[in-house]
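Colleague: The following comprises the amino acid sequence and a computationally predicted model.
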Amino acid sequence: MNPLAKFGAVCRMIKIEHSVFALPFAYIGAFMASDGKPAIFTMLLLTVAMVGVRSFAMAFNRVVDLPFDSKNPRTQQRPLVTGEITPAQTWAFIVIMGSIFVLACWGLNPLCLKLAPLALAVSAVYSLLKRFTWICHFWLGGVLALSPLAGWIAVDPQFTVPAVLFFWGIVFWVAGFDIIYSCQDTEFDKSVGLHSVPQHFGLPTALTISSFCHVVTSIMFLMGGWAGGLSWPYFAVWAVVSAVLYWEHSIISAEDMSRVDMAFFTLNGYISVALFIGVLLGIYL
């Protein structure tokens, strides 16, 4: 395989386009911590760190889940399953991405560097939890929810109330849409002994839990904006985001999961970007 094709396979393996879920929240933390004036070099290092840790986590997930992905009809076209990328190459990629993440944290400040190994460990554990507990969705939420904390401490190395509120908002936001996404694999999870909320509680209850998660998300995002002293434009965007979350649940049901991809990818991608824009407007206007 030529280098360009290999690069494309790596991007597909880690779903590079899904960085849109995490990066805006890291930027939210950085802009709120700096009153809208983060240093360019800090933002550059923060971006490198976020891409590095996300790539590390996705590649680790793919390689440890290879035995399951090779059996699941939905995942049999993933590059590791098809042989476009080998497990050895994936492990090398994991080491490289982890090293890049640690170096970026070193360039930010001592607290970021101290927390770097913990962040890598937390992001890796998610891939193993689904073997033991349906709480894995909330752990994944916690992994992505480190984004606003990371953005904040990259600028101001301390934990603050607004950053923590956004943290919890993202925990439940991600858990909610990951529960929806995992509904596609309910029968497969049962057959191989993997755990998920849909597999454990059934589709109707899983969708109810997902709805509850997104109600909590809306509340946390509201409180985070209030605690951060953001102005009215943020709350206007917050209202739109809350409406989108409601719509997300209105287009799927236990009887019709045909729009899961729209709920998971399209709408949630818009939510993270919209909230970042809302924060910018809430700071500057």
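Modeller: Yep, that arrived.
Colleague: When you work out contacts or count neighbours from here on, use the C-alpha atoms and nothing else.
Modeller: Fine.
Colleague: Sketch out the helices for the stretch 51-200 of the chain, chain order is fine.
Modeller: Taking DSSP state H, counting those that start in this stretch as the criterion, the stretch 51-200 of the chain contains helices spanning 66-69, 79-82, 87-108, 110-129, 136-155, 161-182, 186-192, 197-201.
Colleague: now the fifth one: how far from the chain's centre is it?
Modeller: Spelled out, it's helix 136-155. Centroid separation for helix 136-155 versus its chain: 8 Å, with Cα atoms, centre = their mean, to the nearest Å.
Colleague: one step back: may I see the helices of the stretch 51-200 of the chain organised as a markdown table, with distance to Arg259 added?
Modeller: Rendered in a markdown table, the data for the helices of the stretch 51-200 of the chain read as follows (distance: least, Cα to Cα, whole Å):
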| stretch | distance to Arg259 |
| --- | --- |
| helix 66-69 | 22 |
| helix 79-82 | 25 |
| helix 87-108 | 32 |
| helix 110-129 | 25 |
| helix 136-155 | 20 |
| helix 161-182 | 10 |
| helix 186-192 | 16 |
| helix 197-201 | 17 |
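Colleague: okay, pairing it with this:
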Amino acid sequence: MTRSASLPDTVRGHWVERWSPAWFLPYARMARLERPVGWQLLLWPCWWSLALASNAAGEPWPNPWHWLLFLIGAVSMRGAGCVFNDIVDKDLDAQVYRTRNRPIPSGQVSRKQAAVFLVILALIGLAVLLQFNRFTVLMGFASLGVVAIYPFMKRITYWPQFVLGLAFSWGAFLGWTSVFGSLGWPAVLIYTASIAWTIFYDTIYAHQDKEDDVLVGIKSTALLFGPRTKPILSAFGTLTVAVLALACWLAGVGPLAYVGLAGFAAHLAWQVKVLDIAEPMVCLRLFRSNWHAGWFFFAGLVADALVRNGGFV
């Protein structure tokens, strides 16, 4: 198999593109391994919730083993979700410039081969999930319904980003339950905030495709918000920060967590300020920058736990 051209939104010079064997490259592209921001954004609700729960439990830092498990789980399950999405969207992808060269619509991988790869990724995710306590395992299985319906939502509603948020934010439950073995209001609030954040960043992402989406009948919040995108994103960003602040207050964390949250809020405000919905490359750059935004809040939570719970002793 020859090495085909990279997809338009591939990270330039990514190691997957440079070093993957030719036979594996289409599968890597189906799992979006060369576009890591997807699993990075899926990871943040997990790590935020884990860090907040660890802080609330009086631990000086989150369990490193759980950090790693959530990382592996985010990569594998984001990959599985993308493969499932590509199987469902084969015909639609063939009509959109940014997606028409994906492995399935371009004929590099058959739907049957993709289905086998999907099972492999799902089994990796299952192996990760089974390392946690029973309640967390049950919560993980409960996410499968919303994951399964997401690819169909863009056909029937202008709010597929909301449904994506329901799926992408589920880790907020798992991080908390991995520490406490039960749900708590801070986890529910991180989940809610992460849904608002998903609408924020995925609307920016969707503005890349809006012309093609109109032609093929795909719906999105980018089309729904249109020229009102900036003020509406400001509202969703404000909601995200306010609900995260409430989660911190209920969990009883200290001031460094709020310092980190302030950095996160400033990053979202900067994105709205520089956003140009008529420039696809600007939209892509800002969408990717949300990985960096998430670090502010996470670092604040970890630093607060270190100071408050004796991590420096």
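Modeller: Good, I have the coordinates. On a predicted model such as this, the values are computed, not experimentally measured, just so you know.
Colleague: Figure out which of the helices of the stretch 51-200 of structure 1 is closest to Ser258 of structure 1.
Modeller: Proximity to Ser258 of structure 1 (Cα to Cα) singles out helix 161-182 among the helices of the stretch 51-200 of structure 1, at 11.1 Å.
Colleague: residues in structure 2 aligned with the closest one?
Modeller: Correspondence between helix 161-182 of structure 1 and structure 2 is established over residues 185-206, with TM-score structural alignment as the criterion.
Colleague: what residues does the matching stretch touch?
Modeller: Outside stretch 185-206 of structure 2, the residues that touch it by Cα atoms under 8 Å, 6 or more residues apart in numbering are 45, 48-49, 161-162, 164-166, 168-173, 176, 220-222, 233, 236-237, 239-241, 243-244, 246-248, 250-251, 277, 283-284, 286-287, 290.
Colleague: Put the buried members of these into a ChimeraX selection.
Modeller: Buried members of the contacts of stretch 185-206 of structure 2 can be picked out in ChimeraX with the line below, counting by 16 or more other Cα atoms under 10 Å:
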select :45,48,49,161,162,164,165,166,168,169,170,171,172,173,176,220,221,222,233,236,237,239,240,241,243,244,246,247,248,251,277,283,284,286,287,290
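Colleague: mean shift of the match of helix 161-182 of structure 1 relative to structure 1?
Modeller: In this overlay with structure 1, the average offset of stretch 185-206 of structure 2 from its partner residues is 1.1 Å by mean Cα distance after the TM-score superposition for structure 1.
Colleague: Tell me the buried residues in that stretch?
Modeller: Burial within stretch 185-206 of structure 2, assessed by neighbour count using 16+ other Cα under 10 Å, is assigned to 186-206.
Colleague: likewise stretch 107-123 of structure 1?
Modeller: Burial within stretch 107-123 of structure 1, assessed by neighbour count using 16+ other Cα under 10 Å, is assigned to 107-109, 112-113, 116, 119-120, 122-123.
Colleague: can you name the residues of structure 1 that stretch 85-104 of structure 2 overlays?
Modeller: Per the alignment by TM-score structural alignment, stretch 85-104 of structure 2 matches residues 61-80 in structure 1.
Colleague: got the contact list for Gly254 of structure 2?
Modeller: Residues in contact with Gly254 of structure 2 (Cα under 8 Å, 6+ apart) are 304, 308.
Colleague: Translate it into the numbering of structure 1.
Modeller: Applying TM-score structural alignment, one finds that Gly254 of structure 2 aligns to Ser231 in structure 1.
Colleague: Can you say which of the helices of the stretch 51-200 of structure 1 is nearest to Lys37 of structure 1?
Modeller: Closest to Lys37 of structure 1 of these is helix 136-155 (Cα to Cα; 9.8 Å).
Colleague: Counterpart of Leu103 of structure 1 over in structure 2?
Modeller: So Leu103 of structure 1 corresponds to Ala127, using TM-score structural alignment.
Colleague: I misspoke; the intended subject was Val192 of structure 1.
Modeller: Structural alignment places Val192 of structure 1 opposite Val216 in structure 2 (criterion: TM-score structural alignment).
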